[in-house]
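1. sequence and predicted structure below; questions after.
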Amino acid sequence: MTVRVIWFKEMLDTLRDRRTLWAMILGPVLIMPIFVLLPQKLMQGQVETQQRERVRLAVAGAENAPALMAHLEASGEVVLLETSDPAEAVRSEEAAVGLILGEGFEAALLEERPAEARVLADESELTGGVQVGRVYNLLDSYRQSVVEARLESRGLDPDLVVPFSLESVNVATPQEMSGAFLGMMLPMFIVLWALVGGMYTAIDVTAGEKERLTLEPLLTTPVGRAHLVLGKLMAVVTTSLVALALSVTSMLVAFALVPLWNGDGEALRVQVDIQTALLLVLASLPVVLMFSALEMAVCILARSFKEAQNYIVPLQFVVLIPAIGVMVMPDLAPPLAGYAIPIFSTLVVLRDLFLGRVDVAAFAVMTGSALLYAALAVLLALRQFGRERVLFRV
């Protein structure tokens, strides 16, 4: 009963604090979908625009290949810009792609000798590959037409030089494709919000109480020190879970409403089944408890709200470093013992949950070790609240 009273009191204080409400509700609901979807939509819009527009192609030596120029113009996909320096035209963004045709280009083709052509592009442009690919396709179609003409002039079937057809088929289901995308990004955000979601509450129930001079009167009440810590811890865990749930839900809803773009023009609808959602919650609970207890243990050392914020910053790097590592190495498969590493193991399991390839033993090791670390963090918080030098540090 005493723990519940302390929890209720801290939750009332939390709901009165605008900073906590922002971190718990508005931040996850508004910021996360924008942060994830906006770059995706901007990139998609830019690529679609480039696919619709004609490619500005700077050509040097156009007089050497009148038939090729006619082929490019007839395609309706390029705007030809004759210049003596295609490289400078590309660098100055006067043209998107450059093309240099060697002397005697068309004569070499007529004499059935290799002709020389070079395509120039600025590879520092992230979306420049779309326009370069379109130019390559046009040049390749012209090259194929030359080969077919040569074979037909000899009475040969052009299919003779095509021994077999080749087609790439993606056997992954749409759910697996969307899971691969979610598994790359969401684990980092889940673990990060497990830390950030309850941060302001953790600061408020520790350093905030010190700064407002309300901690000492609270300690003089008949409430046991352990009950006091557990009540405050429950409040931090509650706000963290609410923030985490809102963050993940808002992103999943956003992904469901706005399909992902896979780079090939195909829309992917995000789907997360009930079983996966329950396992995500189960995998997240221990790390939420661990972070909440650690935040309280660290923040009680501070004299003020601002000082506590400074103490919390290093914890964010503890999350970000392994999160980025898991994100850039999507095929990372640690040994079973690796699932006992705190934070890292949670990130890997969350990623595998989205990919639908969780190993039961790995999940059990991660959960068991995470609960152990959470218990140690709670004991640390209890120890900190039992030290008078820490509580009355001024």
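-> That came in fine, so what should we check first?
2. contacts and neighbour counts: CA atoms only from here.
-> OK.
3. all helices for the stretch 51-200 of the chain, in order.
-> Ranges of helices within the stretch 51-200 of the chain are 66-75, 86-91, 105-110, 128-153, 174-196, 199-203, based on DSSP state H, counting those that start in this stretch.
4. then the stretch 251-394 of the chain?
-> Per DSSP H, counting those that start in this stretch, the stretch 251-394 of the chain carries helices over the ranges 274-299, 305-328, 344-355, 360-385, 388-391.
5. take a look at this one as well, against the first:
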Amino acid sequence: MKPRFMVVLVKELRETLRDKRTLAMLALFTVMYPVVLGFILQQMVNRATKPEREGAEVAVIGAARAPTLMTQLRQKNFTLREVAPMDEEGIAALLKGRKTVAVLRVSDKFAENYEAMRPAAIELWFDSAADTGSRTRDIEDVINAYGSNIAGARLLAHGVSPATLSPIKLQRYDTGTNASRSAAMIGSILAALFFPSFMLGMATAIDSTAGERERRSLEVLMAQPARAADLVVGKWLAAGTLAMVGVTLELALAHLVLSWLPLEEIGMAWSLSWGGLAMVCIAALPLSLFAAAVQVALAMNSKSFKEAQSLLSFVMLVPMVPGVLVSMLDLKTATWMYLVPMLSDQTLLREMARTGQVEAVPFVLTFLSSAVPALAAVAFASWRMKSERYVLAV
């Protein structure tokens, strides 16, 4: 004989899947977050590689006075365009058009000062409000290297080694990997991948509790030979099943998107394997059950369908607060993070993406951090279902 809660589960799933609008919303929330994440990262890649693909235009006033510097700028993939002398307003108007990343104005006395071994002035004009900061720094690096070469040549001409000006030789070694940088950069974005856990089952949780009570169909259901716990568990599992399936598909889609994007162009990498993703998905299953349990419990205690919708719409924002705070405060990974629902899943996915291997304890804590409060919420809802005041909405 089929358990009674399974009968309720099948009944709730059948009613939910029969509604095409509900299915459309489930599909939307499943696909939306991976697509948005992929779009954001693709824009970052395009922005980082655009200068290399298209180069950058630099307007130069008096380019003939420093031909060697112009040659070095062209070697760095800068397109030089010589323009007539102009005042500050003209330079500002030229930069405002955003076609030119910077304006170089070589002083009229550049050659005279150069020959006299006095500082030769070069003005670099740029718009800090434009998204050209990296290319402006590249121009500064070329000019600094150009000045260092001149200083070295002058020292050699006077019989002094250029090494005299560099008594310390600093060697920099970065032990960070692309994977670790990726986890730090998109750690806050990963939290959005678990947010549908609180979205996908909400409609079913509200309709099967507050909705059925308003339609008076809940009285008929409770007249059947089934315990209150069977009814609650069936409704809980129906909402949780939709959320679990949706989140699993969403994580798989996000994994495909992140694996396909050329993240190495922006110093990032996504090295999570399908096996690691499967372990994260298993650990994240209780999060969907926890969300469904809380939604069922709160919807049951709402006086109307609209009140349940308003209440749960606000409650859905609460699980995102710890993840946002941790990202803003830039806190290091700690054990207590695996004890907070949703934050634990976000932290686990970030660590798996960063290192590729995580010990068993974080998986267990992540699983239990949502499973235990989910069972507590179901127990409370089952106790609440026994009340005639609830069923009759009095």
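-> Cool, the structure landed. It should be emphasised that the depicted structure is a prediction, and the values quoted were computed from it without experimental measurement.
6. TM-score of the superposed pair?
-> Overall, the chain-to-chain superposition scores 0.83 on the TM-score scale (TM-score structural alignment, normalised by the length of the first structure); 384 aligned residues with a CA RMSD of 3.2 Å.
7. one step back: most neighbours per residue, which of the helices of the stretch 251-394 of the first structure?
-> Taking mean count of other CA atoms under 10 Å as the contact definition, the stretch among the helices of the stretch 251-394 of the first structure with the greatest mean neighbour count is helix 344-355, which reaches a mean of 26.
8. average gap between it and the second structure?
-> Here helix 344-355 of the first structure is compared with the second structure after superposition; its mean distance to the aligned residues, by mean CA distance after the TM-score superposition for the first structure, is 3.3 Å.
9. now do that helix: which elements does it pack against?
-> Helix 344-355 of the first structure is packed against helix 174-196, helix 274-299, helix 305-328, helix 360-385, with contacts defined by 3 or more CA pairs under 8 Å, 6 or more residues apart in numbering; DSSP states H and E.
10. returning to that earlier point: any chance of the helices of the stretch 251-394 of the first structure in TSV, with distance to Arg91 of the first structure too?
-> TSV is the format used below for the helices of the stretch 251-394 of the first structure (distance: least, CA to CA, whole Å):
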stretch	distance to Arg91 of the first structure
helix 274-299	48
helix 305-328	31
helix 344-355	40
helix 360-385	51
helix 388-391	61
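11. returning to what we had before: adding mean neighbour count and distance to Val281 of the first structure, write the helices of the stretch 51-200 of the first structure out as TSV.
-> Conversion of the helices of the stretch 51-200 of the first structure to TSV gives the following (neighbours: other CA atoms under 10 Å; distance: least, CA to CA, whole Å):
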stretch	mean neighbour count	distance to Val281 of the first structure
helix 66-75	13	54
helix 86-91	19	50
helix 105-110	17	65
helix 128-153	15	40
helix 174-196	22	10
helix 199-203	29	19
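12. to Ala60 of the first structure, which of those helices lies closest?
-> With respect to Ala60 of the first structure, and counting by CA to CA, the nearest of the helices of the stretch 51-200 of the first structure is helix 86-91 at 6.4 Å.
13. how about the residue mapped onto Leu95 of the second structure from the first structure, what does it touch?
-> Structural alignment places Leu95 of the second structure opposite Val90 in the first structure (criterion: TM-score structural alignment). Listed by CA atoms under 8 Å, 6 or more residues apart in numbering, the contact partners of Val90 of the first structure are 58, 96-98, 120-122.
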